[in-house]
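S.K.: kindly generate the corresponding structure for this input.
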Amino acid sequence: MNRSARRNMLKVVGIIMVVMLPVMLALWFAQLRAVSEISAQLRTFAELALNKTERVIQQVDLAREDAEKYQGKVCTPEHRQYMLNVSRGRLFVADLIYAEGQEFLCSTLFTFTPDHPYTIPAANYTRKPDVAIYYFRDTPFFDGYKMIYMQRGNYVAVVNPLSYSEVMSDDRSLSWGVYDTVSNAFFSVSQKASISLLHSMLRHQETTFQKDDRFYTIVKSGQRPIAAIVSTSSARFYKTLYHQATLTLPLGMICSIIILLVWSRTHREFNSPGRLLHRALNKRQLCVHYQPIIDIKNNQCVGAEALLRWPGFNGQVMSPAEFIPLAEKEGMIERITDYVVEEVFSDLGHFLAAHPDLYVSINLSASDFHSSRLIALISDKARFYSVRAQQIKIEV
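M.R.: Okay, here's the model as predicted:
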């Protein structure tokens, strides 16, 4: 591949890249917008779940405070009825249990006091002086159901795990879990969630990340040592990405079309004959050739005719008959005339001075004859190089 072909190929590739750049930026911006929107949706859901958890905890605290107001003998029918009334007054409290330490003595679900208290295994979370929380425990009080038991002092509130974070959403692929940040133990998860999988995601340093074709967001509560992790499928993300792309891609395509039109117009103007001639003059690319003038009487060279040529335009050499009208139209004829005069004296000035019997003929445009500036220029050059006036002949 020669240099010209390589240069043309690079030019085409460059044009394609510049034209495609707005489209690529539009897709990139759509991707950023989709990630931001998905993250915002997940964060909003996580905050709703944490707010729901806060409401449940408040209900539990109120229920235990009401239960502690009982003054009679514990675990009697009156006591159980009192606890039942308290639990019925709280939306998220499934049951109230009276306990001494880890021994659960009686609850509202049993109309009698068991012969032997139920001893629950060690708590998942404890806080001094008397708070203990047991996650997902299957006890005789709710046989076959893994409930959350929240104990403070002698009273234990039983809560369905879904009560903490059950929030309505139109995203069927949504999966979430709420956990305490002290032990990283989950106490509420969605039905489709895997606790082991969610637990493995807690090691990530970022609060928003992607893993195994799912997007995750972790939001911590500002009130309690709890946090929520929420995830959605990549299908949800691609749906959002498609929506964003339908907004940004048309703008990118419009920008590409505008760039292409501007480039096309600029390219045409840059490579117009007038601009090319202007650059050729600035770079002194016009060439003066000298054609000998022979006297046919004695077969002797008596001078030369200066012929201006423009090499390289459209791959061929142009004669003055082709570009002089263009120069007149573009208002550059005076520059070309000065250029020819300067080139002739630069090339032949000393030679003509040494051979006074020879002359040079210069072709000028008709409009040049009305310029006193040209006469002064030729006179100055002739005087500088010691060339006689009769050695310079002017032709139209």
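S.K.: alpha carbons only for contacts and neighbour counts from here, please
M.R.: Fine.
S.K.: check which helix or strand the residue nearest to Gln244 when sequence neighbours are not counted maps to.
M.R.: Of all residues not flanking Gln244 in the chain, Ala30 sits nearest, at 5.1 Å (CA to CA, 6 or more residues apart in numbering). Using DSSP states H and E, Ala30 maps to helix 3-67.
S.K.: what helices and strands are in contact with that helix?
M.R.: Packing partners of helix 3-67 (3 or more CA pairs under 8 Å, 6 or more residues apart in numbering; DSSP states H and E): helix 77-88, strand 155-159, helix 162-165, strand 214-220, strand 226-233, helix 234-270.
S.K.: so which of the ones you listed comes closest to Asn51?
M.R.: helix 162-165 (8.4 Å; CA to CA).
S.K.: quick check: next helix or strand after the closest one?
M.R.: The helix or strand immediately downstream of helix 162-165 is strand 175-180, counting by DSSP H and E.
S.K.: picking that back up, in a markdown table: the helices and strands packed on helix 3-67, plus mean neighbour count and distance to Val288.
M.R.: What follows is those, written out as a markdown table (neighbours: other CA atoms under 10 Å; distance: least, CA to CA, whole Å):
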| stretch | mean neighbour count | distance to Val288 |
| --- | --- | --- |
| helix 77-88 | 19 | 109 |
| strand 155-159 | 24 | 101 |
| helix 162-165 | 22 | 90 |
| strand 214-220 | 22 | 73 |
| strand 226-233 | 24 | 75 |
| helix 234-270 | 16 | 25 |
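S.K.: now the ones you listed in CSV, with distance to Arg388?
M.R.: As requested, the helices and strands packed on helix 3-67 are arranged in CSV below (distance: least, CA to CA, whole Å):
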stretch, distance to Arg388
helix 77-88, 125
strand 155-159, 118
helix 162-165, 107
strand 214-220, 91
strand 226-233, 94
helix 234-270, 43
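S.K.: to check against the first, give me the structure of this:
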Amino acid sequence: MTTRRMVILVTGTLIVAVLLPVLLSIWLAHYQAEQRFDEELSAYTRRINTVASQVIDEAKSALKDINRVDSEKCDLAHLQAMRRVAFTYRYIQEVAFLKGSQVLCSSLEEESHISSFPEPVKINKEGYRIWFTPTNDQGVNHYMIAMSYDDHMVVVDPRSFIDVIPYGTWPIEAALVGLRRNLVVASSAPLSTTAWKTIQANNLSRYEEAENVYSIYRNQQANFAVVVWASSHPVKATTRQQLLLWLPVGVLVSLLLATLLLRFIRQLQSPRYRLMDAIASRQLTVCYQPIMRLRDRKFVGVEALVRWPQTDGSQLTPDIFIPLAEQTGLIGAVTRLVIENVFSELGEWLHHHPDIHVSINLAPHDLKNDDVLQLLTAHCEHYQIRAQQIAIEITERGFADPTTTAPILKQFRAAGHPVYIDDFGTGYSSLSYLQHLDIDVLKIDKAFVDALEFNTVTPHIIDMAKHLNLEMVAEGIETEKQAEWLHNHGVQFGQGWLFSKALNVNELWAWSQKGD
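M.R.: So this is what the prediction gives:
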């Protein structure tokens, strides 16, 4: 992954990291408020269900008690027995004696005058018959729940099923609905017809409509449903209360994450990380500056020069980023990338042009690494290139410690690679080093070429190279006069804008063919 993509990713992560804790705190405040609301609603529903079960169980117990009375007529003993049951059981409003569907008498009336009961709305698996009916001897238009077994019936006020005080912090309503005819038999507040139709049509146990939340429990045994609902407005107030707790925590976490990620982004944008990314993504490219024989201006080789393309179209030269690579321990990776690029681009071409050579710059660190020589040897064998075609260039400061450098240079020369000393005269080496080092070519720095007419050092360097039997390459030749002066003083080779600028591989091929 490139540093640019990494920065984009981290920046996106930063935005998320800043927003997420705040959004999470808002969500958590709302979630906790909803959880509290739902828990109170569910708790109230469970309590109503518990009461409903108690009412039904009590009705069954009352029927068992009265059915133990052995009487087929409404005599005083029978009436008193029914009255005792109605008085004893909390939820029982009336106990009646009936034959078939006709009530004969009850705990309230010695003789009943009501018409026959219709078919029950439910007969459960135990044989209990259940009605939702307004039929009574008092002529009161009020629906009651009646349950019968054998020859007796008990009557229960449906409000008993929902007669539960909510423990919540906001109002909660409840309704008892008969499932057969969808009849609301008891309700603490009007139940929305639209809401109930939607609940029934989709067999829902939870539903939200018009800012009300409904919780539904169906008692299939008694064929009724308990509907509990409450307004969701209190949730908003609770959410605001929870926000006072969670929002400061979210903001604090956001600031902490933002600080950490900004520090990480600054690291990613540092020159070291950018160079690491350029190496990993193989952004570094290689250009080739032709080297000419001054005597007849024949093309004999190229110097491989690494470049670092920038997003604005410019290119960084080695004098800018190579010191960074050396300081950060990345120089070995840069050298390896240059070597691989040189062989991948020029390998086949060098194989077919054995008279052409390429010089590759090595840093002092590379001389301590055996992998460089092994890499050169492996690539030369792969492309069937003579070792003499791959020269290594080492700057003068690379020879600061000849006792360490000399044995390594000896290995390169033993493998067949010519050794160049680059930028000679610009560093701090003693001229005596040249007498103790195995080198083949001395490169004269552009600074001396630019001042040939005024500099008395260059002729001495040339004379010394001749004395040591070293070939010479003059860098930075820009005029014909410079080329002639260098040739006349015995310099064999030269490179510079007089001949060609540094070229990419395609430009090099086109240039070399033009020269042919």
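S.K.: of all the helices and strands packed on helix 3-67 of structure 1, which one is nearest Leu364 of structure 1?
M.R.: helix 234-270 (27.7 Å).
S.K.: for the closest one, give me the average deviation versus structure 2.
M.R.: Aligned to structure 2 and superposed, helix 234-270 of structure 1 gives a mean residue distance of 4.6 Å (mean CA distance after the TM-score superposition for structure 1).
S.K.: which other helices and strands contact that helix?
M.R.: With contacts taken as 3+ CA pairs under 8 Å, 6+ apart, helix 234-270 of structure 1 sits against helix 3-67.
S.K.: ok, the nearest residue to Asp338 of structure 1 once chain neighbours are set aside to Ile392 of structure 1 distance?
M.R.: When the adjacent residues along the chain are set aside, Asp338 of structure 1 lies closest to Leu374, with 7.5 Å between them (CA to CA, 6+ apart). Separation of Leu374 of structure 1 from Ile392 of structure 1 (CA to CA, to the nearest Å) stands at 13 Å.
S.K.: how about Gly14 of structure 1?
M.R.: Taken as CA to CA, the span from Gly14 of structure 1 to Ile392 of structure 1 is 51 Å.
S.K.: who's more crowded, the two?
M.R.: Neighbour comparison, Gly14 of structure 1 and Ile392: the larger count goes to Ile392, with 17 against 12 (by other CA atoms under 10 Å).
S.K.: and that one, what does it touch?
M.R.: 359-362 (CA atoms under 8 Å, 6 or more residues apart in numbering).
S.K.: ok, back up a step: in three-state terms, label the residue nearest to Asp338 of structure 1 for me.
M.R.: helix (DSSP: H, G, I helix; E, B strand; the rest coil).
S.K.: contacts only, for the residue nearest to Gln244 of structure 1.
M.R.: Taking CA under 8 Å, 6+ apart as the test, what Ala30 of structure 1 contacts is 241, 244-245, 248.
S.K.: what number of residues lie near the counterpart of Arg274 of structure 2 in structure 1?
M.R.: By TM-score structural alignment, Arg274 of structure 2 lines up with Leu276 in structure 1. Other residues near Leu276 of structure 1 number 14, with proximity taken as other CA under 10 Å.
S.K.: doesn't Phe270 make contact with Leu276 of structure 1?
M.R.: Yes - contact criterion CA atoms under 8 Å: Leu276 of structure 1 and Phe270 qualify, at 7.5 Å.
S.K.: check which helix or strand Phe323 of structure 1 maps to.
M.R.: helix 320-330.
S.K.: quick one on the thing from earlier: quick one, the helix or strand harbouring the match of Arg274 of structure 2 and helix 234-270 angle?
M.R.: Using DSSP H and E, Leu276 of structure 1 maps to helix 273-282. Angle of helix 273-282 of structure 1 versus helix 234-270, following axes from the mean of the first three to the mean of the last three CA atoms, to 10 degrees, is 70 degrees.
S.K.: residues of helix 273-282 of structure 1 that come out buried?
M.R.: Residues of helix 273-282 of structure 1 classed as buried under the neighbour-count rule (16 or more other CA atoms under 10 Å) are 273-274, 277-278, 280-281.
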